[in-house]
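A.B. asks: here is a sequence with its predicted model. Questions after.
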Amino acid sequence: MSQANQFSLLSQRRFAPFFWTQFLGAFNDNLFKTALMVILTYDALSWTTLKPSLLTNLIPGLFILPYVLLSATAGQMADKFEKSGLTRFVKWLELAIMGVAAIGWMQHILWLLIAAVVGMGIHSTLFGPVKYAYLPQHLKTEELIGGNGVTEMGTFVGILLGEVLGAILVMQKPAGLLLTAGGTLLTAVLGLIASYRIPHTPAADPTLRISRNPLAESVRNIGFSRQNRVVFLSMLGNSWFWFYGALVLAQFPVYAKDYLHGDHGVFVLLLTIFSLGVGAGSLLCEKLSGRKVELGLVPFGSIGLTVFGIDLYLSSVGFAHTGGQVAAALMQQGGARLGAFDWLALHGTLRILADVLMIGMFGGFFIVPLFALIQVRCEPGHLSRTIAGMNILNALFMVAAAGVAIVLLGQGLTIPELFLATALMNALVATYIFSLVPEFLMRFLAWMLIHTVHRVKCINADRIPAEGAAVLVCNHVSYVDAIVIGAASPRPIRFVMDHRIFKLPLLGWIFRTARAIPIAPAKEDPWLMEKAYVDIAQALHEGDLVCIFPEGKLTTTGDMNEFKGGIAKIVARSQVPVIPMALRGLWGHLLSRGAQPVLERTFRKGLRSRLALAVGQPVEPQYATPEYLYQQVRELRGGWK
C-alpha cells in the first residue's frame, strides 16, 4: 500500500478518531511520567528524602506493574465489550487519574502522584488489547499493514513528544507544576473528546465469562505461547529488549544530572536521540530485510546493543576525565548546571550521543523482526492470546529491570558501570537464545553474505511456499549455495548435504546447527543413505521444506551435471510439490570449484558481485522426474553461470 493510501486513513472516521485517541494516550502517559521523574531528579529535596536513583527506577516499575497483573483480564474485556464504549470508559478513567495527579502537583503530595503512576499503568493496560483488536474490525485486509504502520508511527511520535514536553514543562519556574497539571488534564480531555467519535465496534464474544483469577488467566495465556518453541523464545527475546531498554532509560535523569553535569535539557536531548535511533532502526528494517521477515537482523541488532552499550560506558568514563572536569568547573563558576547547547560544546559529548543513537537504532533492528516473526509463525487463532502473553512477559522483565537496577546501584555500582553490566548481560542472553534457535544465526550469516560479498537478486521468491511441505531442487555451484537459498526463503529449510561437509570445521557446525540432513553414496555408506531418505520423508511429513541438489556434486565448469534419481525416490515416498530453482552468477567465486588458482578466483569477479536466485513454478509429484526437473532448472538458469 502506498504512503498516500496509509495517511489517507487519517481523514476517515473509521480510523482518525481511534488514531488520535491512542496518540493522546501515549503522549499523556509519557508527559506525566517523565515530568515526575525529572522533578524528583532535579528538585528532590522539596518532595522527598529518598534517593533520586531509587525513585527513577521505582516509578517505571510501578507504571508497568498493572501489565503483569491485569493484561489477561484486559484482553478478555476487549473481547467481551463493545470497543468504542470501552475506550470511552478508559478515557474517563484517564481524566479522573489526571485530576488526582493535579491535586498532587499543586499540593506537593508525592504519594498521590505515585498513585497516579499506577493508575496510568492501569489505563494503558486496559487500552492495549483494544488497540490491537479494533483495526481488523474496521480496515480491509489490504489496509491492515498501512493502518498498523500509521498507528505505530503515532505511538512513537506521542511517546517522544510526551517525554520532551514533560521534561520541559515541569522545570519552568515558577509555574512548572501548574503547567504540567494543566497539560495532562487538557490532554486527557482531548483524548476523551476524540473517543466519542470512534464508531461502534461490536464485541467479539459478548458471552465470554471474565476470569476472576487474572493470574491464572495470565499463566494460561503464556502456556498457549509455549506450545510453539520458536515463537515463545522470540517472545523472550522481545521481552529482553524491554528489560535492556528499561534498565538504560531509567538511568538517564540521574545520569544527565550527576555524570554529565547537565540540566533537564541534557536529559531531554538523551531521550530525543535514543527515540530517533529506535525510529530510524525500525524504518531501516524494511530496507535491510528486503521487505520480508529477516531474522538475520536480530543477531545484528544484538551485537550492536552490546558493542555500543560497552562504548557508552567507555565514553562516559572518558568524559569524566575531559569534558566532565570542564563542566564541573563551569558549574562552580556559574552556580548552575549546563544547558544542552553549552554541554554539547564539551569534549566527548558527541561520542556519548552517538552511542545512545546507535543503541536505539540497533534496538530497532533487534525488536522489529522478532515481533514480525511472532505474528507470522503464531497460529492465527491464538495470536491475541500470544500478544497478551508477550505483554505480560514484557511487563515482568521491565519490573525485573527496575529491581535489578535498584539492587546493583545499592551495591555501589555507578550508572556507567550499570550500562556496562547491561551490555555484558545482553551478550550472554543473546548467545543463549541463538543457541536454542539456530535459525537466527543461520539467517544472520546468510544476511551478512548477501550484504557484503554479493548482491543477490531474488526472482519470484514468493513461489517458495510460506507453509506446507515441499521439495526444493537447485543446481549445485558452491559451498555457500544453501546459505544463499536460505536467505531467500520465508521459513527454515532442511538441506540434504554430502556427509563430508559435516566434517569441515566451520561449515559443518553451521549445517549441523541448521538441522541439515547428511547423505552418502550407496557404495560408501548404504546405511547413511537410507537413513537420509527416512529423515527426508519424516521432515516432509512434518510439513517442512527440504532442499536437495540432485547433481550430487559441485560443478567444476559452471555447467550443470545430470540429475540423479534420488528426487524420484523422495517424491515416490512423499507426494509433495517440487519447486525448481536456479542459482546464477555464483560459479567462479572462492568457494566454488574450478581449474583457476584460488587467488585468481577470489578476485576475478570482485567484491559485491551480482548473483541471482530464480524460482520456478511448483511441479506436481507425478511430473517430477529427474529429466523434467533438470530441464526446468536449466531454463531458469539460462546462460548466466
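C.D. replies: Here it is on my side, so go on. Just so you know, these numbers come straight off a predicted model, no measurement behind them.

A.B. asks: every contact and neighbour count from this point should use C-alpha atoms.
C.D. replies: Will do.

A.B. asks: residues of the one helix or strand residue 4 maps to that come out buried?
C.D. replies: Applying DSSP states H and E as the criterion places residue 4 in helix 3-8. For helix 3-8, the neighbour count (16 or more other C-alpha atoms under 10 Å) marks residue 6 as buried.

A.B. asks: check which helices and strands it is in contact with.
C.D. replies: Under the contact definition 3 or more C-alpha pairs under 8 Å, 6 or more residues apart in numbering; DSSP states H and E, helix 3-8 sits against helix 144-169.

A.B. asks: the helix it packs on: which residues count as buried?
C.D. replies: Buried positions in helix 144-169, judged by neighbour count with 16+ other C-alpha under 10 Å: 144, 146-148, 150-151, 154-169.

A.B. asks: could you do stretch 222-234 as well?
C.D. replies: 222, 225, 226, 230, 231, 232, 233, 234.

A.B. asks: cool, stretch 462-477 as well?
C.D. replies: 463, 464, 465, 469, 470, 471, 472, 473, 474, 475, 476, 477.

A.B. asks: same question for stretch 273-280.
C.D. replies: Using 16+ other C-alpha under 10 Å as the test for burial, stretch 273-280 gives 273, 274, 275, 276, 277, 278, 279, 280.

A.B. asks: likewise for stretch 512-531?
C.D. replies: Buried residues in stretch 512-531, counted by 16+ other C-alpha under 10 Å: 513, 514, 516, 517, 518, 519, 520, 528, 529.

A.B. asks: tabulate those (TSV), appending distance to residue 585.
C.D. replies: Shown next, in TSV, are the buried residues of stretch 512-531 (distance: C-alpha to C-alpha, whole Å):
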residue	distance to residue 585
513	27
514	25
516	24
517	26
518	26
519	27
520	28
528	33
529	31
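
A.B. asks: pasting the second one now:
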Amino acid sequence: MTTATLSPDTGAAPGAPGHNQFALLKQRRFAPFFWTQFLGAANDNLFKFAFTVLVTYQLQIGWLPASLAGLVIGALFILPFLLFSATSGQLADKLDKRSLMVFVKRLEIGIMALAAWGFFGQHIAVLLACTFLMGLHSTLFGPVKFAYLPQHLSERELTGGNGMVEMGTFVAILLGNVAGGLIIAVPEIGAHHVGFACVGLALLGRFASHHVPPTPATDPALVINWNPVSETWRNLKLAQGNTVVFRSVLGISWMWFFGAVFLSLFPAFARDVLHGNEQVASLLLVVFSVGIGVGSLLCEALSRRHVEIGLVPLGAIGMSVFAIDLYFATRGLPSVEVMALGAFLSQPAHARVLIDLALLSLFAGLYSVPMYALIQMRCRPTHRARIIAANNILNALFMIASALVAGALLQMGFTIPQMFLVVGLANAAVAFYIFMLVPEYLLRFVAWVASRLVYRFRVSGDESIPTDGPAVLVCNHVSFVDAVLIMAASPRPIRFLMDHRIFRQPLLGGLFRLAKAIPVAPQSEDPGAYDAAFERAAQALREGELVAIFPEGGITRDGQLQAFRGGVIKILERARADGLEVPVIPMGLTNLWGSFFSRIEERRGERVAMVRPLRRGLFNRVGLNVGAPLAAPGLTPDGLRERVAALLV
C-alpha cells in the first residue's frame, strides 16, 4: 500500500495518538478532497431533483409524461456509469488524480452553465442532455474519489476516511434534494435561482479542487483502451482475479440494490402506506440519509481504526432484521386521510417505523464502509482505480436490476411492506452466501464479537503488525480463544499453526478450518504431518501472508509462560532458504488466565477449560501487547521467549 503522507498543515503523522476521523477535515491531504466530492454530490442532486419537480409539477410536456419523468432522469444519469466507468478507471490510474479532479470540476462548470440556460428558458431537451453530462461528470470522478484515499491515508485511517466520505456523500444528497425542492418551488423565479445555485456550487467545487495536493499516477505507462465494451469486460475480469475484492464488490453492489428499493419506494410508501404528504416522504429520506451517515461514522470507533470487515456481517444482520420489522411495523396502520408532518409524528405507531428505517440505514453504513476500505487496501495500487470502476459498473447494473425487480413485484400484486419483507429476507440469503464464499468476513465477525462482547480487549503496539508482506507472529498460549483475539488485532488474515487436537473441538475446530489454520502433530507421533505443516507455513510466507505460531506447543496449564520449542526457528530457516528474510513480531496476551477458555479448572487430576460459563462474567479486561519487529538472523527460542515475557509485565 502506498505510504501515507504527512499533513503539511498540521505536521501530525497519520494515525498519531489522539487522531480521529474528524481531524482529517483540518488537513490539506483530506479536507479539499472532501469538500470537492461533497459539493459535487450536492450539485448532482440539487440539479436532478429540481429538474424532476419542474417537469412533474410545473410543466406539461407531452412527450415526457410526469409519471415517467423521474425514471427517465434517473436512467439518463446512470447510463454514463455503464458506458464510461471502464475508461474513467483507466484515466484515474494513468493520470495525476489532482489534475483529473480539476478537469472534472471545470467540466462541471460548463455543464452547469448550460443547465442554467436550460432552466432560464425551460429547454427540457437541454436539461436532459445536462443530466447525462452530469452523470458523465460523476462517472469520471468516482474512481478518482476512492483511489485517492489510499494514497494519502494510512491503513489505520482508511476506515475513518471512508466513513467521512460516505457520510458526506449522503448528507450532500440530502441537502441537494432539499435545496432543489425548495428553490424550484419559489414562484416565477425558482428555475432561475436553481440555475444560479448550480453554477455557484460548481465554482465552489472548482475552488476546493485547486487545493487538493498532488497525487501521482499509479500506472503512468498505462495505454488507454478507448473501447468501453472490451475495457468493461477486462475490468470485471481484473476485479474477479482477487476473490476477496471481487466478493466485496458484489457485496457493495448488493447494498445499492437493497438501498435503491427503499429510496425508490419512499414517495409511494409515504402516501399509500403511511398516509402522509410530501413532507412525510421528505422525512423518510432525511432519516435514511442521517442513518447512513451515522453508521458510516461509527465504523472507525467500532473498528479500532483498522479496516474491520467483521462489521460487515453485523451490518447485514441489522439490515435484514429492521427491513423485516418494517413490514410488521406497518401491518396494523389504519387507513386515514393524508396527514401533514405534525399529525404523522403525533402517532405513536409511526415511531417504530422511523426507528426501523433509521437503524436499517445505520447498519447499511456499517456494512458498506469496511467493504470500500477493504477493496482499497487489498487492490494492487496500479489497478486500484480500474477495480473501483468495475465496482461502479456493477453498482449501476444492480440499481437498474433493483428498479426492474421492484417494478415486476409491484405488477405481481406485492404491497410495499411486502416488498420490504422480501428484500430483507433476500438480504439475509445473499449475505449468508457471500460469507460462505469468503469466510474471512465471518471469521472477523466472530473475532469482533469476542473482543468486544465476551471481553473488553485492549491492544497495544498493533502498528507493528505489518499491513503487507510476510511476517511470523509469535505469542504465548493461554486459552482456546487466543487465535481469535489475535485475529481481532490484525488488519489482515493470519495463518495459524495449531495443535491438531484442537480441530476435534466441534465449534472451534470448524472456525479454525475456515481460517485455514495449519494443524501440527508432534514429530514423534506423525513425522510426515509435522514436516508438512512447516512446509505449508513456509508456502504461506512465500505468498506474502502472515503466519502465527504458539511456540510453547500447547495451552499453559498453570498460567505461566512455558519453554519455547524450535518450531518457529524451523519456519524462519525454511523462509531463509527461499531467500526471504521474514520479520518476527513478538506478542503477549495478558489477563486471560482464569477466564472460561483457559485451563484453570481441575477435574480428575487434569486441567480443563470451558467448564463454568461466565466464570469471570462478561466484559472482563484482557489485552494484547505487540512488540517491535525482530530480525530473524540470530534469534533463538530462549531469546524469543524473553521478548514475549517482557510483554507480559
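C.D. replies: Now that the structure is in, tell me what you want to look at. Note that this is a predicted model, so its numbers are computed, not measured.

A.B. asks: secondary structure added to the buried residues of stretch 273-280 of the first structure, as a markdown table?
C.D. replies: Converted to a markdown table, these look like this (DSSP: H, G, I helix; E, B strand; the rest coil):
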| residue | secondary structure |
| --- | --- |
| 273 | helix |
| 274 | helix |
| 275 | helix |
| 276 | helix |
| 277 | helix |
| 278 | helix |
| 279 | helix |
| 280 | helix |
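
A.B. asks: in the helix or strand containing residue 353 of the first structure, what counts as buried?
C.D. replies: Using DSSP H and E, residue 353 of the first structure maps to helix 349-377. Residues of helix 349-377 of the first structure classed as buried: 349, 351-376 (neighbour count, 16+ other C-alpha under 10 Å).

A.B. asks: quick check: that helix compared with the second structure, mean distance?
C.D. replies: Its aligned residues in the second structure lie a mean 0.7 Å from helix 349-377 of the first structure after superposition (mean C-alpha distance after the TM-score superposition for the first structure).

A.B. asks: tell me the helix or strand right after that helix.
C.D. replies: helix 383-410.

A.B. asks: what helices or strands is whatever helix or strand comes next after that following helix leaning on?
C.D. replies: Sequence order places helix 415-436 as the next helix or strand after helix 383-410 of the first structure, per DSSP H and E. Counting contacts by 3+ C-alpha pairs under 8 Å, 6+ apart, helix 415-436 of the first structure packs against helix 229-249, helix 297-321, helix 383-410.

A.B. asks: in the second structure, what residues pair with helix 415-436 of the first structure?
C.D. replies: Residues 416-437 of the second structure are where helix 415-436 of the first structure lands when matched by TM-score structural alignment.

A.B. asks: what lies in contact with the matching stretch?
C.D. replies: In this structure, residues lying in contact with stretch 416-437 of the second structure by C-alpha atoms under 8 Å, 6 or more residues apart in numbering are 247, 251, 258, 262, 265, 269, 273, 313, 316-317, 319-328, 330-331, 406, 409-410, 441-442.

A.B. asks: now do the contacts for the residue nearest to the spatial centre of the first structure.
C.D. replies: Using C-alpha atoms, centre = their mean, the residue of the first structure that lies closest to the mean C-alpha position is residue 367, 1.3 Å off. By C-alpha under 8 Å, 6+ apart, the contact set of residue 367 of the first structure is 238, 241, 298.

A.B. asks: what is the equivalent residue in the second structure for it?
C.D. replies: Matched to the second structure by TM-score structural alignment, residue 367 of the first structure sits across from residue 368.

A.B. asks: and that match, how far is that from residue 296 of the second structure?
C.D. replies: Per C-alpha to C-alpha, to the nearest Å, residue 368 of the second structure is found 8 Å from residue 296 of the second structure.

A.B. asks: could you turn the buried ones of the contacts of stretch 416-437 of the second structure into a ChimeraX selection?
C.D. replies: Listed next is the ChimeraX selection for buried residues among the contacts of stretch 416-437 of the second structure, using 16+ other C-alpha under 10 Å:
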select :247,251,258,262,265,269,273,313,316,317,319,320,321,322,323,324,325,326,327,328,330,406,441,442
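
A.B. asks: would you list every one of the strands in the second structure?
C.D. replies: Applying DSSP state E to the second structure gives strands spanning 455-460, 471-475, 494-499, 518-520, 546-549, 584-590, 601-603, 606-608, 620-626.

A.B. asks: next, count neighbours for the nearest residue to residue 137 of the first structure once chain neighbours are set aside.
C.D. replies: Closest residue to residue 137 of the first structure apart from its sequence neighbours, by C-alpha to C-alpha, 6 or more residues apart in numbering: residue 201 at 7.2 Å. Number of residues near residue 201 of the first structure (other C-alpha atoms under 10 Å) recorded here: 18.

A.B. asks: quick one: contacts for residue 201 of the first structure?
C.D. replies: 82, 83, 84, 134, 137.

A.B. asks: same check on residue 483 of the first structure?
C.D. replies: Shown in contact with residue 483 of the first structure (C-alpha under 8 Å, 6+ apart): 442, 443, 445, 446.

A.B. asks: swap the cut-off to 7 Å and go again
C.D. replies: By C-alpha atoms under 7 Å, 6 or more residues apart in numbering, residue 483 of the first structure lies in contact with residue 446.

A.B. asks: can you check residue 177 of the second structure too?
C.D. replies: Going by C-alpha under 7 Å, 6+ apart, residue 177 of the second structure touches 45, 46, 49.
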